[in-house]
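> sequence and computational prediction follow.
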Amino acid sequence: MPEKNQVCTAEITGLTAEGSGVCRVDGMAVFVPGTAVGDMAEIKIVKVLKSYAFGIVERIVTPSPDRVENTCSVYKQCGGCLLRHISYEAECRTKDSIVRDAFTRIGGLTPEFDSFLGAEATEHYRNKAQYPLAIRDGKAVCGFYAPRSHRLVPVTDCALQPEVFGEILRTVLGYINEKKLSVYDETTGSGIMRHIYLRRGAHSGEIMVCLVVRKDVSRQLSALCRLLTESFADIKSIVMNINPRKTNVILGDSCVTLWGSDTISDTMCGNTVEISPLSFYQVNTLQAERLYAKALEYAAPDGSEVIADLYCGAGTIGLSMAEKAAKIVGVEIIPQAVENAKRNAQSNNITNAEFHCGDAGEVFGKLRKQGCAPDMIVVDPPRKGCSQETVDLIAEASPKRIVMISCNPATAARDAKLLSEKGYSVDKVCGVDLFPRTGHVECVVLMSRDKA
């Protein structure tokens, strides 16, 4: 076994879903952040557990052909872009392997794997960013938390965000510092300004500025609204979200519109979409459209079918299928998102969609008792996957096809395995990169009722 503080030279032979390189030292797997497959590296062992260990790079002896020059000044401190040190081609290979491994090794399944869908744009693709605030050297700053901590890394120019976000951040920070507005301290629960939260329509260009505060300070922010709207013509909405709780949850339940409209609009799969601060909306619009197109391809509705859309958010997936379905029934737990979904259907003259608010398992169970018998179910669960109740209800509904969209291949494979034990074959899987340069990867899964 390797020992703590031991220094050794080893070749990196794999990458984990968390972006760490993997090598073997004295027969034990060692995980080493910031390395690439093919690196020959001098590694210092920093922690040894029963069956694996962790190391840090002392020196790259021979660099991998996959290595590229990192262009972000806070890449190592921020930890958001885990894969910025390798080429995008290598990143796609890694993510494709993560998806395949989840279904074959974790799930024990043998689906057909479609070609991995990499992104055309790997920079400035995000339509949403949430920046916590802190005080550094007596001044308000914003940025991102370092990995596994609440230590703020000050950032205003992030390569994944639209450039205009940096300009807006600097304007807001300048105002906070000029007016001496207090910044929230999560250890004491004191201070007012908590987060700067920005959203932007990828197609429309419309921008929402949401200021997360501990209590109502609308009077102190009125001059900031004038400053922002005079400086940035694309800002269509300025909202104050009030979160009085001593918690690390970003958004509170109450939103007050300070200027403009309550929402912004964008286009998704040809439909106009209304986005509120609390709406779920995929952060990479262009890739999300490719993701939804793959989901529609898998669903293959013929115009006569009822489609249940579970964890539907603002309804974007279901509405993208509405033209080819007899009826869409959406279920979502966030009330504001459900209202957005209803308005999205109305604004696009989609009359065959209805949306219900509540836990997906509970609401769908009630709908089933009322006679809702979907021919097809589309499910887009959170990272933790479907609840056991939801899996059971999906199986009981016995749709002929299930299309699952997941941001966590491991839980998707787990849920697909559970459904395979309840009479469904797992036919196809496709990995899709919605988050270039990060360790995250999405996948789409097609399951069909086993006729046998």
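That came in fine, so what should we check first?

> make it CA atoms for all contacts and neighbour counts henceforth
OK.

> okay, Met321 and Arg368: tell me how far apart.
21 Å (CA to CA, to the nearest Å).

> show the contacting residues for the residue nearest to Arg214 when sequence neighbours are not counted.
Sequence neighbours aside, Pro244 is the residue nearest to Arg214 in space, at 4.5 Å (criterion: CA to CA, 6 or more residues apart in numbering). Under the criterion of CA atoms under 8 Å, 6 or more residues apart in numbering, the neighbours of Pro244 are 213-215, 252.

> just Pro277 next, same as before
Here Pro277 is in contact with 210, 239, 263 (CA under 8 Å, 6+ apart).

> what count of nearby residues applies to the last one?
A total of 21 residues lie near Thr263 under the criterion other CA atoms under 10 Å.

> my guess is it contacts Val273, does it?
No - at 9.8 Å, Thr263 does not count as touching Val273 under the criterion of CA atoms under 8 Å.

> adding another structure so you can compare the two:
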Amino acid sequence: MGRRRRRKPKWVPERAIVGELDRRGRAVVAAGEDGRPREAHVDGALPGESIEYLRCDREGPVDAARTLEVLEPAPDRVAARCPHYGVCGGCSLMHMDPDAQVAFKQATLLADFASHGVEPERVLPALRGPTWRYRRRARLGAKLVPGKGKVVVGFREKDRRFIADLSTCEILAGPAQGPLADDPGRLISALSELIGSLSIAARTPQIEVSAGDRELALVLRVLDPPSAEDLDRLRAFAAQYELRIFLQPKGLDTVAPLETGRELLHYGLPDFEVELGFRPTDFVQINAPLNRAMIARVVELLELEADHRVLDLFCGLGNFSLALARRAAQVVGVEGDAALVERAQANAAANAMTNLSFEQRDLYKEPGAFEWPGGPFDRVLLDPPRSGAAGIVEHFEAIAAPRVVYVACSPETLARDAATLCSRHGYRLAAAGVMDMFPHTAHVESIALFER
């Protein structure tokens, strides 16, 4: 006999005074109070508020819930600026004062350190950038919805099964000049009309938006070839909004510009007199002003001298490497993605920089067997993905630089790796703090300095 499907409970509205925020920015209602059998994590509520809420889903031992009404608001509550907030899943903390958002992220980082038995000797002031129009990369869904008579374009809803029907976006960034410079968010309604006018409207499920300092690019995922009329409409749209369109029929290796010879976008780092080129599908830091501030802080924390040799691990397309090479004698960048290594080499050449070299290596495969090129090094920078750099720090005696800066997009893996560096390799966690790379979300980016 097959297993019977468990029915979802028939929930009714409840009232409570909520506690602290979880990692996703949801306020926690504890179990046991007023006979509640299970803990609830409530979207849209803030610590200390009295609310009415409704449980809506099971998440293991806890229930997900949403706020129905705020009965007594917290001092940190603000009115959300976006008309789509609460439905769109692109932001989760827009109802919270930006200063309180940063304080929450800083507390999350310090709690993660404490859970691994480490504590920074100094807490760095939070790095902050613009609160609005900061996101220069975005992946938008597109879906033809006959019932609405249109193509819906937007981020995923909080209910991830659906695409949010957006007319604008308050966090989307664009180039400094051009038709969209004053309001990049209106690109979304324009895209809805554009895709809806194509013969392949039902076969264009995704649009990636990527902005450089001067350029804007769209990568359209097309499951069927566009017709000649479609191509004419795309060219007209690109001319009207002064942007570039790329088509992606299959995997990333199939992405190609509609008009040949214009593949790269660019962003500058004025403090270091460098400019970097990138393809619209390359990884770049999502918040350009914060990226510039982050690079400046990394250089400050490393205390570079003119004769220093620097190892930049997980270097990508050279975002940090070129800036470091302006202050040091030599920089060696190591990256696992061959395309990004090629881009880093091209960026060094375009800036006439000869004191850099780049190597492609899988930094997760047998890191203990690596022979680091050109060592020893005076300084090391680590900028790993969310999974962290456990394999690297386990074998850090092969590097043994006296000063290390770690840039992290996960405070949990940073704390784990910090414990290894401190307990096994004799480092001190000299300083750490957060960077508000993604305002209005619970995502925590951070930076840490290790010395020995």
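Happy to help now that I have it. The shown structure was predicted, so the numbers you read here are calculated from the model rather than taken from an experiment.

> how close are the two chains, by TM-score?
The TM-score (TM-score structural alignment, normalised by the length of structure 1) is 0.85; 426 aligned residues with a CA RMSD of 2.7 Å.

> quick one on the thing from earlier: which of the contacts of Pro277 of structure 1 are also in contact in structure 2?
Contacts from those that recur in structure 2, judged by both residues aligned by TM-score structural alignment, their matches' CA atoms under 8 Å, are 210, 263.

> so the residue nearest to Arg214 of structure 1 sits in a strand?
No - counting by DSSP: H, G, I helix; E, B strand; the rest coil, Pro244 of structure 1 is located in no strand; its state is coil.

> what does Asp76 of structure 2 align to in structure 1?
Counting by TM-score structural alignment, Asp76 of structure 2 corresponds to Asp66 in structure 1.

> could I get the contacting residues of that match?
Asp66 of structure 1 is in contact with 36-38, 86-87, 90, counting by CA under 8 Å, 6+ apart.

> just give the closest residue to the aligned partner of Tyr241 of structure 2 in structure 1, not the sequence neighbours.
Using TM-score structural alignment as the criterion, the counterpart of Tyr241 of structure 2 in structure 1 is Phe232. Leaving aside its chain neighbours, Phe232 of structure 1 sits nearest to Ile168 (8.0 Å; criterion: CA to CA, 6+ apart).

> for the one you found, give its distance to Glu123 of structure 1.
Distance of Ile168 of structure 1 to Glu123 of structure 1, computed by CA to CA: 18 Å.

> tell me which of those two has more neighbours.
For Ile168 of structure 1 versus Glu123, neighbours defined as other CA under 10 Å are more numerous around Ile168 (19 against 15).

> which elements pack onto the helix or strand harbouring the more buried one?
Using DSSP states H and E, Ile168 of structure 1 maps to helix 163-179. Applying 3 or more CA pairs under 8 Å, 6 or more residues apart in numbering; DSSP states H and E, one finds that helix 163-179 of structure 1 contacts strand 139-145, helix 218-231.

> what is the burial count for Lys366 of structure 1?
11.

> what about whichever strand or helix holds it, distance to the chain center?
If you go by DSSP H and E, Lys366 of structure 1 is part of helix 360-369. Centroid separation for helix 360-369 of structure 1 versus its chain: 26 Å, with CA atoms, centre = their mean, to the nearest Å.

> that helix against structure 2, how far on average?
Taken over the aligned residues, the distance from helix 360-369 of structure 1 to structure 2 averages 5.3 Å (mean CA distance after the TM-score superposition for structure 1).

> residues of that helix that come out buried?
For helix 360-369 of structure 1, the neighbour count (16 or more other CA atoms under 10 Å) marks 360-361, 363-365, 368 as buried.

> show me the two of those that sit farthest apart.
The distance between the two most remote of these (CA to CA) is 11.8 Å, for Ala360 and Arg368.

> about what we covered before: any idea how far Ala159 of structure 1 is from the residue nearest to Phe232 of structure 1?
Remark: distance between Ile168 of structure 1 and Ala159 of structure 1 (CA to CA) = 15 Å.

> same question for Ala412 of structure 1.
According to CA to CA, Ala412 of structure 1 and Ala159 of structure 1 sit 29 Å apart.

> can you give me the helices in the stretch 1-150 of structure 2?
With helices called from DSSP state H, counting those that start in this stretch, the stretch 1-150 of structure 2 shows them at 98-115.

> swap in the stretch 351-452 of structure 1?
360-369, 388-397, 409-420.

> can you lay out those as JSON lines showing distance to Pro154 of structure 1?
Shown next, in JSON lines, are the helices of the stretch 351-452 of structure 1 (distance: least, CA to CA, whole Å):
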{"stretch": "helix 360-369", "distance to Pro154 of structure 1": "38"}
{"stretch": "helix 388-397", "distance to Pro154 of structure 1": "41"}
{"stretch": "helix 409-420", "distance to Pro154 of structure 1": "31"}
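
> may I see the buried residues of the lengthiest strand in structure 1?
If you go by DSSP state E, structure 1 has its longest strand at strand 52-62. For strand 52-62 of structure 1, a neighbour-count test (16+ other CA under 10 Å) marks 52-57 as buried.

> which strands or helices does that strand pack on?
Applying 3+ CA pairs under 8 Å, 6+ apart, one finds that strand 52-62 of structure 1 contacts strand 28-33, strand 40-48.

> closest to Gln220 of structure 1 out of those strands?
It is, among these and with distance given as CA to CA, strand 28-33, at 44.1 Å.

> one step back: tell me what the helix holding Lys366 of structure 1 is packed against?
Packed against helix 360-369 of structure 1 by the contact rule (3+ CA pairs under 8 Å, 6+ apart) you find strand 327-332, helix 388-397.

> and Leu324 of structure 2? What does it align with in structure 1?
Under the alignment (TM-score structural alignment), Leu324 of structure 2 maps onto Met321 of structure 1.

> sorry, that was for Gly48 of structure 2
Matched to structure 1 by TM-score structural alignment, Gly48 of structure 2 sits across from Gly38.

> Leu311 is in contact with Val332 of structure 2, correct?
Yes - between Val332 of structure 2 and Leu311 there is a contact under CA under 8 Å: 5.0 Å.

> neighbour-wise, which of these two wins?
Leu311 (27 against 23).

> now the match of Gly48 of structure 2. Nearest residue, chain neighbours left out?
Using CA to CA, 6+ apart and skipping residues adjacent in sequence, the residue nearest Gly38 of structure 1 is Ser64, 4.4 Å away.
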